[in-house]
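*Asks:* what's the 3D shape of this:
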Amino acid sequence: MTVFPGGTGVTHLSVYDWPGPDGLPGGSAHVHLVCTEGYVVLEGRGRLQTLGADGFAETPLTPLTVAWFAPGIVHRLVNDGGLRILVVMQNAGLPEAGDAVLTFPPSHLADAASYRAAATLPSDDPAGGARRRKDLAVEGFLGLRAGGPQALAEFYARAAALVHDDLPAWHGRWRDGPLAAATATGNQLDHLTAGGFHHLHDGRLTVLSAPPTRGYGMCGRLATYPQNNER
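*Replies:* Here you go, the predicted model:
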């Protein structure tokens, strides 16, 4: 089970202020296939651009805004000034295992090798690689917006194909994390229903300090709180 409750994960995100191909500063557009993602805006201003079955939308982000979106919603953060967000992610461990497909142009989504080559950051220049990766994802996102429902359906098909071989490992992470957390709650309800309460003696306080490192993520610099089910 993950350290954070309910099989979720939390990350502090400082959204990139690098301008993209359309001149807007922000992060990479991408989609999750099985995980819902939530934002709690801590500081600054920005916009959440989304693309899904209902078309394109843009949502203003200001301090204390809470927004979340289900799998299949292509999303891109635009940073209008100092945008910092606490990200709450369903199914902690699955996004880290690959449940996030960037909206690269179709030629980069043809197979796993092509996708990996475009998505992997070079060890000698991670910042430059992150910026190039972001621009490529925004380029593809703009194409999806212009292409309509058919382009989005084709992207979904390519994204599903890219993660297909990883699904057995995802099942294991889901079973050991989110499913185990939900099952534990069910067991506790059963014990209480039967008049038991011994699980209350097992309660403990957990405190996590601020993460010491900030990696180059899809949307910005990341400070990810640790999990104890990482493999």
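
*Asks:* when you work out contacts or count neighbours from here on, use the C-alpha atoms and nothing else.
*Replies:* Noted.

*Asks:* element containing Val88?
*Replies:* Using DSSP states H and E, Val88 sits in strand 74-89.

*Asks:* surely Ala97 meets Gly172?
*Replies:* No: with contact defined as CA atoms under 8 Å, Ala97 does not reach Gly172; the gap is 11.1 Å.

*Asks:* measure the spatially most distant residue from the centre of the chain to Gln188 for me?
*Replies:* Going by CA atoms, centre = their mean, the residue of the chain most distant from its centre is Gly195, 40.3 Å out. Separation of Gly195 from Gln188 (CA to CA, to the nearest Å): 11 Å.

*Asks:* and for Phe69?
*Replies:* Between Phe69 and Gln188 the distance is 30 Å, computed by CA to CA.

*Asks:* same question for Thr59.
*Replies:* Look at Thr59 and Gln188: by CA to CA, they are 39 Å apart.

*Asks:* same check, this time on Tyr225
*Replies:* 26 Å.

*Asks:* same check, this time on Glu43
*Replies:* Look at Glu43 and Gln188: by CA to CA, they are 38 Å apart.

*Asks:* quick one, longest helix in this structure?
*Replies:* helix 126-163 (DSSP state H).

*Asks:* immediately after it, which helix or strand?
*Replies:* Criterion used, DSSP H and E; the element after helix 126-163 is helix 167-174.

*Asks:* name the residues that touch whatever helix or strand comes next after that following helix?
*Replies:* Going down the chain from helix 167-174, the next helix or strand is helix 180-193, by DSSP H and E. The contact list for helix 180-193 (CA atoms under 8 Å, 6 or more residues apart in numbering) reads 1, 5-7, 197, 199.

*Asks:* second input sequence below; structure requested for side-by-side comparison:
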Amino acid sequence: MVSLPNLPHPLPGAVGLSHLSAYEWEAADGACGGSPHLHLVCTEAYVVTGGRGAVQTLSPDGYRDTPLEPGSVAWFTPGTVHRMVQGGGLRITVLMQNSGLPEAGDAVFTFPPDVLADPERYAAAASLPARTGPEAATAARKRRDLAVEGYLPLREALMAGDNGPYVEFQQAAARLVRDRVPAWRELWRAGALATAERTGAQLTALEAGDPGYLADARSYDTGPTRHGGYGMCGRREEYELPGTTLPYHGE
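*Replies:* A predicted model of the protein is given here:
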């Protein structure tokens, strides 16, 4: 029998899963919604399950405002700044590449440059003092407002054809997370990479005429392990899966 690695059993492709109800707090520009941010190594997808809204994105292609309605799917590759905007009852299911990495700090808020330049100030601004309750709500809104404060000049410059501030933000985000990369690599190896390698081992077994690994077939189920948390974009229902997904860093 071909030997297969003894691995945890994450969701297909070792993706992260959560449900979000977009924030309804009004920001400085009059829009209601979440905290603009980017991911350094993870692609994120929104699957809209209810309500209406939009996602605003900043990328080398410029600024986009993509409408969201039930059935819409939108996704953003690493480096894309994205901001969920509430239009009324917006609710989405989030699929996140490399489960565990966003929770370990892969996501960076668009705070103003002076905050990004100081790791201690950034950490203080990004963290929440509690997981739920009024204190958490106040801190989450303050965090969102600070991210919007830094986001609006990036958007304005990009719309004017100047991508300099956007590139500088990407570079600042990369500097902030550089020391975390070794830990991220271990999470990736245990999750997404190990899942892909398991498929390779299964293909090798089938090619050798040995389907013995099918004797380990199992079904799994779970439910939300946290309701009403304060995520980057909205109130969050989380699924913590052993070996991959961790509680959000700083929340």
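
*Asks:* where does the TM-score land?
*Replies:* Here the TM-score for the pair of chains, by TM-score structural alignment, normalised by the length of structure 1, is 0.97; 231 aligned residues with a CA RMSD of 1.2 Å.

*Asks:* one step back: the strand holding Val88 of structure 1 vs structure 2, mean deviation?
*Replies:* Following the fit onto structure 2, the mean deviation recorded for strand 74-89 of structure 1 is 0.3 Å by mean CA distance after the TM-score superposition for structure 1.

*Asks:* name the residues of that strand that are buried.
*Replies:* Neighbour counts over strand 74-89 of structure 1 (16 or more other CA atoms under 10 Å) mark 74-80, 83-89 as buried.

*Asks:* next, format those residues as TSV and append distance to Tyr16 of structure 1.
*Replies:* Formatted as TSV, these follow (distance: CA to CA, whole Å):
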residue	distance to Tyr16 of structure 1
Val74	18
His75	14
Arg76	11
Leu77	9
Val78	8
Asn79	7
Asp80	10
Leu83	8
Arg84	10
Ile85	12
Leu86	14
Val87	15
Val88	18
Met89	19
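
*Asks:* which member of the residues you listed is positioned nearest Leu48 of structure 1?
*Replies:* Among the buried residues of strand 74-89 of structure 1, Leu77 lies closest to Leu48 of structure 1 (CA to CA), at 4.9 Å.

*Asks:* which residues touch the closest one?
*Replies:* Taking CA under 8 Å, 6+ apart, we find Leu77 of structure 1 in contact with 15, 26-29, 46-49, 219.

*Asks:* kindly report the same for Trp184 of structure 2.
*Replies:* When contacts are counted by CA under 8 Å, 6+ apart, Trp184 of structure 2 touches 101, 104.

*Asks:* what count of nearby residues applies to Val41 of structure 2?
*Replies:* Val41 of structure 2 has 16 neighbours, counted by other CA atoms under 10 Å.

*Asks:* pretty sure it is in a helix, no?
*Replies:* No: secondary structure of Val41 of structure 2 (DSSP: H, G, I helix; E, B strand; the rest coil): coil, not part of a helix.

*Asks:* check the gap between the closest residue to it other than its chain neighbours and Tyr230 of structure 2 for me.
*Replies:* Take Val41 of structure 2 and drop its neighbours on the chain: the residue closest to it by CA to CA, 6 or more residues apart in numbering is Pro78, 5.2 Å away. Look at Pro78 of structure 2 and Tyr230 of structure 2: by CA to CA, they are 22 Å apart.

*Asks:* go on, Pro60 of structure 2?
*Replies:* 29 Å.

*Asks:* just the element for Arg121 of structure 2, please.
*Replies:* Secondary structure assignment for Arg121 of structure 2, by DSSP H and E: helix 119-126.

*Asks:* average offset between that helix and structure 1?
*Replies:* Mean deviation for helix 119-126 of structure 2: 0.9 Å (mean CA distance after the TM-score superposition for structure 1).

*Asks:* rewinding a little: for Pro78 and Tyr230 of structure 2, indicate the residue with more neighbours.
*Replies:* Under the criterion of other CA under 10 Å, the comparison of Pro78 of structure 2 against Tyr230 puts Tyr230 first, with 25 against 16.

*Asks:* in structure 1, what sits opposite that one in the alignment?
*Replies:* Matched to structure 1 by TM-score structural alignment, Tyr230 of structure 2 sits across from Tyr216.

*Asks:* alright, calling it a day.
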